[in-house]
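Participant: Take this sequence and fold it.
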Amino acid sequence: MTRLFGTDGVRGRANDDLTPELALRLNTAAARVLGAGSGDRPTVVIGRDPRASGEMLQAASAAGLAAAGAEVVDLGVLPTPAVAHLTAATGAAFGVMISASHNPMPDNGIKFFAAGGRKLPDEIEDAIERAMDEPAPLPQGSGIGRIRSGENAVETYIDHLVAACPNSLDGLRIVIDPANGAATHAAPEALRRAGAEVMAINAAPDGLNINQDCGSTHIDGLREAVVAHRADAGIALDGDADRCLAVDAEGRIVDGDAIMAILALALRESGELAGETLVTTVMSNLGLHQAMAAAGIHLETTKVGDRYVLERLAEGGFSLGGEQSGHIVMSDHATTGDGTLTALMLLARVAATGRDLAELASVFTAAPQVLINVRVPDKTVIEAEVVRSTVAEWQRKLGSEGRVLLRPSGTEPLVRVMVEAAEEPVARSVAAELAAVVENALVP
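Facilitator: Take a look at the predicted model:
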């Protein structure tokens, strides 16, 4: 049977595979599993991004929680990291976020945060799925939960962000693109209170325009705005604001790898880089590996997915990790990726050093990277001897100036072939050869 939970909660097309009925059942089950041990009346906080379907899915989710006897605090529209923060700050039994992150508006999702604002391990997600198929008596009368509106949720979150910023952003002119999403108010306001002059674009959510040709997945508009306004930098968030990409004053993109390099050096300088270690996924560019090695910083890699980065940060007691996509975790201040927090820390480094973003990012030089998706009937093809031997041979030839990575997609019948090399034509040639080997490996 197909697992309901994916790499980041339950996600699908709203009113198709993700229905209010499913949301109700899922949250009733979650209240039974995550509320266990919290007494007869666990408190649950719930937020959403501004996409239109979030209204009905939040209502259905809240109804499911109350039906199981939970006290539900409706936070309204709020970024995913804000829900995680408030789960911890309020001592809630768990938190619920209704969002499909960077996905298009027709999609939506439901994700949970355990007590303390941390993502759920696989075994707890599996327990929730089992509980959905194991009906249990529901409370009645005074045992039924209540739903109330949260107070000052956005202000509490903004206060948390500004308090985490290590120095003033005075003198910086910033353009921010919150993707018509959940941080449309919170992110620009946090930057202003930290001292920056802020201009916001794509900051008029109407329920339909979230992530539409804007934000971290469509960054060209921000690049143009930064140059037009002669800003020092631009910040691009995604719909639920757990990711951050940046743009320098010339309109050049500063991706998650470059941001991690800048922050790793800043934290090491201040003595806050625990274990002298940065945690990232196997998809981070070879240039990041080389930059960290040159700086004497240890780099650990995990499987693709922020949950694996989070797990390794917790296991090792490390303070910084993330993904090339801009999902960056600073575990001294947050339990999950927080795009606005990342922006504040990045801009604080610019302000503190007096160096512009382009100069700070120059510590990292991306190696040419080519990615080819190969459709396959069986993803175990990557274990075929001809595939393994070809990968090993090319890794030997490329040596320390290149990298080869084959990995199966977690959601599609694809094998992703990634090659990095000192020169782009070499990367393209090797990637094309490996893609052909993968395609033909299962041919009788």
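
Participant: going forward, measure contacts and count neighbours with C-alpha atoms only.
Facilitator: Will do.

Participant: burial count for residue 307?
Facilitator: When counting by other C-alpha atoms under 10 Å, one arrives at 20 neighbours for residue 307.

Participant: got the contact list for it?
Facilitator: Listed by C-alpha atoms under 8 Å, 6 or more residues apart in numbering, the contact partners of residue 307 are 7, 8, 119.

Participant: Quick check: it vs residue 377, distance?
Facilitator: Between residue 307 and residue 377 the distance is 27 Å, computed by C-alpha to C-alpha, to the nearest Å.

Participant: here's the other one to compare against:
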Amino acid sequence: MKYFGTDGFRGEANVDLNVVHAYKVGRFLGWYYGQEHKAKIVIGKDTRRSSYMFEDALSSGLTASGADVYLLHVTPTPSVSYVVRTEQFDCGIMISASHNPYYDNGLKVINGKGHKLEAEIEEKIEAYIDSKEDTIPFATKDAIGCTVDYAVGRHRYIGYLMSLATRSFKNVKVGLDCANGSSYSVAKGVFDALGATTFAIGMNPDGTNINRDCGSTHIENLQKYVRENNLDVGFAYDGDADRCLAVDDKGEVIDGDAILYLCGCYLKEKGELNENTIVTTIMSNLGLYKALDRQNIKYEKTAVGDKYVNANMTEHGYSLGGEQSGHIIFSKYAVTGDGVLTSLMLMEVMLEKKAKLSELRKDLKAYPQVLKNVRVADKPAARNDADVIAATKKVEEALGDNGRILLRESGTEPVIRVMVEADTEELCNRYVDEVIKVLEEKGHVVEK
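Facilitator: Coordinates of the predicted model:
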């Protein structure tokens, strides 16, 4: 596709993604969903300065096509998904570029079931954006749409999150890093209401500081904060709060793999791990798989991307899946990754097991992992070169059951990613470099 990627229409604000694009997306969606009835569409946004501009442009396009627009204002991406599916909206739009820097932004369209918009509709939107003539009629008279302040939708989402807690968080010291992003409007209020002693950072968005040296992409800040304040646990979110990484009581990182392990073991004990299976991506650590084997828990591996995890879970009815980056899906409660929900589920594990996260994760040993990106002239040619395949096979045989090698093409760059997991970082680097050397010798590598 030309505009829409794996996570919506994303790019630098007013460079790759501008207000005309947003207006036209609104024009198309308002018309598309309003052919048989007056369309109802809900919009949420993160704290980027450009989010306000895109909110106005979308609203103009939607109302011009006859749709009524409900504004959630600053809110997490999963809240838009929740409101769409529980309150019968035709679709939702989240204005966010997730973990990207503030000058980027994006439009993520969510269908009536709370999932990402179907690719065939995205293709129609792209065709309309590029069409030289505006073929969509303007609404007139009382058919023109209006905008509605819908902060109540966000409050219902907050109430839903609070209803999921199984017990009080009283006497638990919790640190939150809200990344100066969407979660600042939700997370602390939820933890406070549930009785936690809450310490929060990343709570002062100014339009340009989202994700800047904070949140899940800079977890070292929360690690330091947890240690200095002697907290029981910490949770870090990304800009639109669909990811969560945690920090245990010793200040060590609990990444997405560790979250899957802790929650998977807990759900299995409760008899709630459907088909005794967790859905992971191919980038999950070998240590996770070995730990799951010891617990007799099965697993599936998908391509990288939460949409692939979600598709696998939906197809087979699995209850838990996610990515190392912290996109975790609990299908009993949500259809997308939800950072604040994930932190509540980890709190449940801690409180029900009456144990610190550092104790609960002690059987999970992550293998050292080295990933190097190699710029190539032709990704398929490099990936399928017989000598490259042979070098990869040689590393696989040398590692045996004590490591693995993975070569994959980047979906967004002219890059081959070479990843090795092994007993030591030294081994990882050695084997990665061996394969890269073959790529260089065969003439696949290009200078930046």
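
Participant: tm score of chain vs chain?
Facilitator: Once superposed, chain against chain, the TM-score is 0.96 (TM-score structural alignment, normalised by the length of the first structure); 441 aligned residues with a C-alpha RMSD of 1.5 Å.

Participant: thinking again about what came up before, output the contacts of residue 307 of the first structure in TSV, with neighbour count appended to each entry.
Facilitator: Listed next are the contacts of residue 307 of the first structure as TSV, based on neighbours: other C-alpha atoms under 10 Å:
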residue	neighbour count
7	14
8	17
119	24
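
Participant: Just the ones in strands from those, please.
Facilitator: residue 119 (DSSP state E).

Participant: Specify which member of the contacts of residue 307 of the first structure is nearest to residue 223 of the first structure.
Facilitator: Among the contacts of residue 307 of the first structure, residue 8 lies closest to residue 223 of the first structure (C-alpha to C-alpha), at 29.1 Å.

Participant: what's that closest one in contact with, if anything?
Facilitator: Contacts of residue 8 of the first structure (C-alpha under 8 Å, 6+ apart): 111, 307.

Participant: so how far is residue 131 of the first structure from it?
Facilitator: Separation of residue 8 of the first structure from residue 131 of the first structure (C-alpha to C-alpha) stands at 19 Å.

Participant: Repeat that for residue 118 of the first structure.
Facilitator: Noted for residue 118 of the first structure: a distance of 21 Å to residue 131 of the first structure, by C-alpha to C-alpha.

Participant: Repeat that for residue 417 of the first structure.
Facilitator: In terms of C-alpha to C-alpha, residue 417 of the first structure sits 38 Å off from residue 131 of the first structure.

Participant: same question, residue 74 of the first structure
Facilitator: According to C-alpha to C-alpha, residue 74 of the first structure and residue 131 of the first structure sit 24 Å apart.

Participant: same question, residue 191 of the first structure
Facilitator: Taken as C-alpha to C-alpha, the span from residue 191 of the first structure to residue 131 of the first structure is 43 Å.

Participant: more crowded one of the two?
Facilitator: residue 191 (26 against 19).

Participant: list the contacts for the more buried one?
Facilitator: Contacts for residue 191 of the first structure (C-alpha under 8 Å, 6+ apart) come out as 162, 169, 197, 198, 344.

Participant: Residue 230 of the second structure too?
Facilitator: With C-alpha under 8 Å, 6+ apart, residue 230 of the second structure has these contacts: residue 249.

Participant: same deal with residue 22 of the second structure?
Facilitator: Residue 22 of the second structure is in contact with 54, 57, 58, 61, 107, counting by C-alpha under 8 Å, 6+ apart.

Participant: Okay, and the second one sits in which element?
Facilitator: Secondary-structure assignment from DSSP states H and E places residue 57 of the second structure in helix 49-64.

Participant: The first structure: matching residues for that helix?
Facilitator: Residues 52-67 of the first structure are where helix 49-64 of the second structure aligns, with TM-score structural alignment as the criterion.

Participant: roughly how far is that stretch from the heart of the chain?
Facilitator: 23 Å (C-alpha atoms, centre = their mean, to the nearest Å).

Participant: As a check, name the ranges of all helices in the first structure.
Facilitator: Counting by DSSP state H, the first structure has helices at residues 20-34, 53-67, 80-89, 122-132, 153-164, 186-193, 220-228, 256-269, 286-295, 306-316, 339-353, 357-361, 385-398, 424-440.

Participant: how close does the fifth one sit to the second structure?
Facilitator: Translated: helix 153-164 of the first structure. With mean C-alpha distance after the TM-score superposition for the first structure, helix 153-164 of the first structure departs from the second structure by a mean of 1.4 Å once superposed.
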